[in-house]
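Chemist: any chance you could fold what I've pasted below:
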Amino acid sequence: MDISVITDTFDAWTDTTLGWISDNGEWLFEFIRSVLEGTYDGVLWLLQLAPFYVIAIIAALLGWRLINALSGVLAGLALVFCAVMGLWTETMSTLALVITATILALFVGIPIGIVAGFVRSFDRFLEPVL
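Modeler: Predicted coordinates for the structure are as follows:
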């Protein structure tokens, strides 16, 4: 059997499906994009509001209180190093992306976990995926 028959059929089906999703789901994807972009912009604005040494001190204090003193010192020094190297804007942009992704993961994961805690069949479905 010629494998190109299968791949051509699959390619055509995939193109058709993605075209339909793009045409009919644009409003949903635009909404999701605007929410995520707004969250990212807000987090980035907050991170760029304070001078670099304030963010470095906050990171050092969080590292110290949540893990240990060495982690706090390393977190603070790493941020100071980024500022000294002239990479502060890029560092805050990356940190804003990480914080936004964490918020998204919490908003998706917590409700799914609650439902899985109450619905045994849903939990059995999720367990291999996790």
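Chemist: when you work out contacts or count neighbours from here on, use the C-alpha atoms and nothing else.
Modeler: Noted.
Chemist: excluding chain neighbours, what is closest to Gln48?
Modeler: Of all residues not flanking Gln48 in the chain, Met92 sits nearest, at 7.0 Å (Cα to Cα, 6 or more residues apart in numbering).
Chemist: another sequence for comparison is provided below:
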Amino acid sequence: MNPDLFRLSPGMYFAPVVDWLNTNFHPFFEGVTKLIETVLGFLESALLYPPAYVVIFAAVLLVALLVNVKSAVVTALALAFCFLAGLWPASMQTLALVTVSVTVSVLIAFPIGVLASRYKRLEIAIRPLLDIMQTVPPWVYLIPAVMIFSLGSVPAIIATIIYGVPPMLRLTTLAFNQVPKDLLELGQATGAPPRWILLKIEVPSAMPTLLVGLNQCILLSLAMVVLAGLVGAGGLGAEVTRGLTRMEMGLGLRAGLAIVAIAILLDRLSKGALQRSTRSPAKSA
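Modeler: Predicted coordinates for the structure are as follows:
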């Protein structure tokens, strides 16, 4: 008996689908590629065109004014380390890549999570899909992304978005499910419109859990940075890959610590900005 008859090979079915997509939706994929490259290139140019000390000073000043002084100190230390480690261009490329990936992940996950908290059938329907997305090894996402978008930063961002959506979506749904019912009933009793209830009651109440989801999305996106270096995305992931292939421990360690610095920076900035924006509507109300 031929054992190949009982061997399951998903690639036999998946490869023709990818070929069909490339043949029939090439203009769409090309448009997505140009859009992502344009946005990413703009962010990278904005971060790399001025001298490093100008960017650091401007970032610290803006964070101090818009967030708080503690976050400004963290910003100064993180960016100064990236500069002193000799990894400033790679760090700015990684910062731009993660910023785009996390922003798109949140824009996708947040509205779906809100809808899932309101419609239980939708939550039940997407739960198996989220389980699969979080169980599949992250580097697997790079394979179809590269097959469709070729090498470069675009497949890295696409794979990072796919990897970052599930935790944000799950925790968004959980956050809105945990909003106290008496607060919702109070808002409805006052005759407030659904939009007002969402922005003034539900979002502030759900903010602690939403911050956890955002934190997880940022950390998972940064975890993909190293894998993204394998497909030519550049940034700190490429430096880690270079240190591994050349057996240069110093380069790999510096790039790894720079990734940690970027992670701490984004975590503190996101928490500080969201907490400040939450307090502002509460004071105005």
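Chemist: what lines up with the residue nearest to Gln48 of the first structure in the second structure?
Modeler: Met92 of the first structure maps onto Met92 in the second structure, with residues paired by TM-score structural alignment.
Chemist: contact partners for its match?
Modeler: Contact partners of Met92 of the second structure, counting by Cα atoms under 8 Å, 6 or more residues apart in numbering, are Glu44, Leu47, Leu48, Gly235.
Chemist: quick one: contacts of the helix or strand containing the first one?
Modeler: With elements delineated by DSSP states H and E, Glu44 of the second structure resides in helix 26-48, which encompasses its position. In this structure, residues lying in contact with helix 26-48 of the second structure by Cα under 8 Å, 6+ apart are Asn22, Val55, Pro89, Met92, Gln93, Ala96, Leu97, Val100, Ile148, Phe149, Ser153, Val154.
Chemist: swap in 6 Å and give it another go.
Modeler: For helix 26-48 of the second structure, contacts defined as Cα atoms under 6 Å, 6 or more residues apart in numbering pick out Gln93, Ala96.
Chemist: off-centre distance for that helix?
Modeler: With Cα atoms, centre = their mean, to the nearest Å as the basis, helix 26-48 of the second structure stands 16 Å off its chain's centre.
Chemist: that older thread, any idea which of the contacts of Met92 of the second structure is closest to Val212 of the second structure?
Modeler: Nearest to Val212 of the second structure out of those is Gly235 (Cα to Cα; 25.8 Å).
Chemist: so the nearest residue to the closest one once chain neighbours are set aside: helix, strand or coil?
Modeler: Once flanking residues are discounted, Gly235 of the second structure sits nearest to Ala90: 4.0 Å by Cα to Cα, 6+ apart. On the three-state scheme (DSSP: H, G, I helix; E, B strand; the rest coil), Ala90 of the second structure is labelled helix.
Chemist: okay, the helix or strand where Trp196 of the second structure lies sits on what stretch of the first structure?
Modeler: Using DSSP H and E, the element containing Trp196 of the second structure is helix 194-197. Helix 194-197 of the second structure corresponds to no residues in the first structure, going by TM-score structural alignment.
Chemist: ok, and for that helix, which residues are buried?
Modeler: Ile197 (16 or more other Cα atoms under 10 Å).
Chemist: figure out the helix or strand that the residue sitting nearest the centre point of the first structure lives in.
Modeler: Nearest residue to the geometric centre of the first structure (Cα atoms, centre = their mean): Ala101, 1.8 Å. Using DSSP H and E, Ala101 of the first structure sits in helix 88-118.
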